[in-house]
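Engineer: Okay, structure incoming, though there's no sequence with it:
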């Protein structure tokens, strides 16, 4: 996946060529890292890698490294750790969500079964741990803390908000843990292993978490507002899986009859095509999409603000452009 495929623009052609080359090396290492002598395991482990993906996390690792010495070999390894971890969570997520499709293809649990999907995710976690062992105790500790947040985020999403908890704030907290934490770690890995000064590392870590939440909100919006599978999923996938994303939560706050009807529809996973079409119509006709876009802009603006005091290197301009792309992709 090239930076251009994500919409990232480069004013500096040298940076663009370098990043393309570095991401190519990451992609090669990613494929090598999941090989196995067991043909079945190898096929299952590479299934989602071969299906493609944005490679958003490796790109942030690489761009963050350009605030320092981007030639260090640990950077590609750390980028692979983040992507393998992300892929492993997808195998597990699809089992929990009973998802039938991932990246336009049958999910691993649909292709095989839940047991194979869960164990393949575990296999990928083991491969990430093996790479981490060579990166040293600091990297192992950061990964452990990140994994803790991933698990807490999943548990929090599964349990739902407490009786006195605001559902929207609960959901944003889930996004910070489930999505933002690993993207923050991807940026932190790149900066740390490039020898960047600690204040810059911290700014890039915060940028990663904020832009990660923003990116997930943009996916939430696309899943409802788009007429095509722009988000990598069929529109309405979250509704079919019974996931109340940010636009849904905003819509449910309304005292209108439409909101009441929507509440009935989304009280459980929507399996009926007519009911799905009705829910999408109600959401698209509400103010919820605009409210979600405003929240998206808020997170993207916060991400951009963390870059203000960083060195004016070409990578900073690329990250600034990324915040604009995350906003623009939802229309």
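Structural biologist: Sure thing, it's come through. Remember, predicted model here, so these are calculated numbers, not experimental data. Numbers count the residues shown, from 1 in each chain.

Engineer: C-alpha from now on. contacts and neighbour counts both.
Structural biologist: OK.

Engineer: doesn't residue 76 make contact with residue 131?
Structural biologist: No. The criterion here is CA atoms under 8 Å, and residue 131 misses it with residue 76 at 10.6 Å.

Engineer: Comparing these two, which shows the higher neighbour count?
Structural biologist: Between residue 131 and residue 76, residue 76 has the larger neighbour count (other CA atoms under 10 Å), namely 27 against 18.

Engineer: end to end, how far does stretch 42-55 reach?
Structural biologist: The stretch stretch 42-55 measures 20 Å between its terminal residues, going by CA to CA, to the nearest Å.

Engineer: What residues of it count as buried?
Structural biologist: Of the residues in stretch 42-55, those buried under the neighbour-count criterion (16 or more other CA atoms under 10 Å) are 42, 44-49, 55.

Engineer: outside of it, which residues touch it?
Structural biologist: 1, 5-6, 31, 34-36, 83, 87, 103-105, 108, 117, 120-121, 123-124 (CA atoms under 8 Å, 6 or more residues apart in numbering).

Engineer: And stretch 209-223, by the same measure?
Structural biologist: 172, 175-176, 179-184, 229-231, 233-238, 245-247, 289, 292-293, 296-297, 299-300, 302-303, 323, 326-327, 329-330.

Engineer: What of stretch 248-267?
Structural biologist: 167-168, 239, 242, 244, 275, 279, 282-283, 286-288, 291-292.

Engineer: can you rerun that using 10 Å?
Structural biologist: 167-168, 171, 220-221, 224, 239-244, 246, 275-276, 278-292 (CA atoms under 10 Å, 6 or more residues apart in numbering).

Engineer: Now it: buried residues?
Structural biologist: Neighbour-count burial for stretch 248-267 [16+ other CA under 10 Å]: 248-252, 258-259, 262-263, 265-266.

Engineer: can I get those residues in CSV with secondary structure and distance to residue 17?
Structural biologist: Below are the buried residues of stretch 248-267 laid out as CSV (DSSP: H, G, I helix; E, B strand; the rest coil; distance: CA to CA, whole Å):
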residue, secondary structure, distance to residue 17
248, helix, 41
249, helix, 42
250, helix, 42
251, helix, 44
252, helix, 47
258, helix, 51
259, helix, 49
262, helix, 48
263, helix, 49
265, helix, 49
266, coil, 46
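
Engineer: which pair in those residues spans the largest distance?
Structural biologist: By the measure CA to CA, 250 and 265 form the most distant pair in the buried residues of stretch 248-267, at 15.0 Å.

Engineer: Check it against this one:
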């Protein structure tokens, strides 16, 4: 790795403070970006933004930008565009999953209606596209290709695997499109807008894709094992809505292979889960089955592969930050 790949941060010891300061700029930028003149779109657009969130994707934009000039104003704009895209998907996902809670707040479709929630997501996608257009043709292409993968991933999840397709492989492809694509776009936006060396793009994209899958596999476990207060969503939501997750796929495989305990779990999963008691019985049974530990191990494996993709990057606080991000994406599940 050449000297061209050194970070541009004021100094490595100041990196954490630098990122925190830039995140405040991103937060202010987001507030302005979603503001609308009319009351309804203004309130609905601010709904999830004001509910908080980890801002994981903006952090990745800012971290990746350390390989170029992270002080460029375009970096903040890119971080905001990525977060707006993510927020838009949450509005749409909650309608499709009929989720009651998001980030500890009542889901937008329950505050208003499905139509308002969907249109709000559309508005946020549009705002993200406007911001990307201000970053140049390559940013527009990156935003468009990412948007396409997000939608195709959602459609693939909805349609399920085609005949003869391995359900697990199909599911991992869905995760790569629905989650990995935007995280990979985040790091690429950081490189692009900071003027970082071009040869970093494939390295960081591989990292982002794999971190995204690890992150979502961890969410699969969190849906089964966490409390609503900790996760910001109602535990078992995926089960109640029939959303296929890796623990469900694994337990069905085990049942088909003759695992009697897995067969009992499948029977619970296939029952009427409309009551809280039935949902809790299915959730706790699946969480207690060894397949959940198997998914945890799979999430860790994807995180390890993401970290391995960074092997050729120079040692330092930026690389350490990327490694920590990958580890934290799965540390949420122990």
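Structural biologist: Arrived safely, thanks for sending. Because the structure is predicted, anything quoted here is derived from the model rather than measured.

Engineer: So after superposing, what's the score?
Structural biologist: For this chain pair, the superposition-based TM-score is 0.93 by TM-score structural alignment, normalised by the length of the first structure; 321 aligned residues with a CA RMSD of 1.6 Å.

Engineer: still on that earlier bit, the contacts of stretch 248-267 of the first structure in helices, which ones?
Structural biologist: Using DSSP state H, the subset of the contacts of stretch 248-267 of the first structure located in helices is 167-168, 171, 220-221, 224, 239-240, 246, 275-276, 278-284, 288-292.

Engineer: any idea where the helices of the stretch 51-200 of the second structure begin and end?
Structural biologist: Listed in chain order, the helices of the stretch 51-200 of the second structure (DSSP state H, counting those that start in this stretch) span 56-64, 73-97, 108-111, 114-133, 137-159, 167-175, 181-194.

Engineer: Out of the ones you listed, which is the most enclosed?
Structural biologist: helix 181-194 (a mean of 28; mean count of other CA atoms under 10 Å).

Engineer: Give the aligned range of that one in the first structure.
Structural biologist: Per TM-score structural alignment, the counterpart of helix 181-194 of the second structure in the first structure is residues 181-194.

Engineer: which residue lies farthest from the center of the first structure?
Structural biologist: The centre of the first structure is farthest from one residue, residue 257, which by CA atoms, centre = their mean lies 34.0 Å away.

Engineer: which residue in the second structure lines up with it?
Structural biologist: Mapped onto the second structure by TM-score structural alignment, residue 257 of the first structure lines up with residue 260.

Engineer: Report the secondary structure state of the counterpart of residue 29 of the second structure in the first structure.
Structural biologist: Mapped onto the first structure by TM-score structural alignment, residue 29 of the second structure lines up with residue 29. Three-state assignment for residue 29 of the first structure (DSSP: H, G, I helix; E, B strand; the rest coil): helix.

Engineer: burial count for residue 29 of the first structure?
Structural biologist: Residue 29 of the first structure: 15 neighbours (other CA under 10 Å).

Engineer: ok, it to residue 83 of the first structure distance?
Structural biologist: On the measure of CA to CA, residue 29 of the first structure and residue 83 of the first structure end up 11 Å apart.

Engineer: and if you look at residue 327 of the first structure?
Structural biologist: Noted for residue 327 of the first structure: a distance of 23 Å to residue 83 of the first structure, by CA to CA.

Engineer: Check the contacts of stretch 248-267 of the first structure for burial and list the buried ones.
Structural biologist: By 16+ other CA under 10 Å, the contacts of stretch 248-267 of the first structure give 167-168, 171, 220-221, 224, 239-244, 246, 276, 279-280, 282-284, 286, 288-289, 292 as buried.

Engineer: Now for residue 107 of the first structure: which residues touch it?
Structural biologist: Listed by CA under 10 Å, 6+ apart, the contact partners of residue 107 of the first structure are 47-48, 90-91, 94-95, 98-101, 113, 117.

Engineer: Of those, which is the nearest to residue 148 of the first structure?
Structural biologist: residue 90 (16.0 Å).

Engineer: dump the residue contacts of the closest residue to that closest one other than its chain neighbours.
Structural biologist: Excluding its sequence neighbours, the residue lying closest to residue 90 of the first structure (CA to CA, 6 or more residues apart in numbering) is residue 121, at 7.8 Å. Neighbour list for residue 121 of the first structure: 44-45, 84-93, 108, 115, 127 [criterion: CA under 10 Å, 6+ apart].

Engineer: mind putting the contacts of residue 107 of the first structure in CSV, distance to residue 195 of the first structure included?
Structural biologist: Output for those, formatted as CSV (distance: CA to CA, whole Å):
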residue, distance to residue 195 of the first structure
47, 34
48, 32
90, 31
91, 33
94, 37
95, 39
98, 42
99, 41
100, 43
101, 40
113, 44
117, 37
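
Engineer: Identify the farthest-apart pair in those.
Structural biologist: Among those, 47 and 98 lie farthest apart (CA to CA), at 17.5 Å.

Engineer: Residue 80 is in contact with the match of residue 29 of the second structure, correct?
Structural biologist: Yes. The pair residue 29 of the first structure / residue 80 is scored as a contact, 7.1 Å apart, by CA atoms under 10 Å.

Engineer: In stretch 314-330 of the second structure, which of the residues would be classed as buried?
Structural biologist: Those would be 314, 317-319, 321-323, 325-327, 329-330, for stretch 314-330 of the second structure by 16+ other CA under 10 Å.

Engineer: for those residues, which one is nearest residue 141 of the second structure?
Structural biologist: Residue 141 of the second structure lies nearest to residue 322 out of those, by CA to CA, at 24.9 Å.

Engineer: Could you check how far the closest residue to the closest one other than its chain neighbours is from residue 277 of the second structure?
Structural biologist: Sequence neighbours aside, residue 63 is the residue nearest to residue 322 of the second structure in space, at 7.3 Å (criterion: CA to CA, 6+ apart). The gap separating residue 63 of the second structure from residue 277 of the second structure is 44 Å, by CA to CA.

Engineer: Please apply the same query to residue 321 of the second structure.
Structural biologist: Distance of residue 321 of the second structure to residue 277 of the second structure, computed by CA to CA: 42 Å.

Engineer: Kindly state which of the helices of the stretch 51-200 of the second structure is positioned closest to residue 206 of the second structure.
Structural biologist: The nearest among these, by CA to CA, is helix 181-194 at 7.2 Å.
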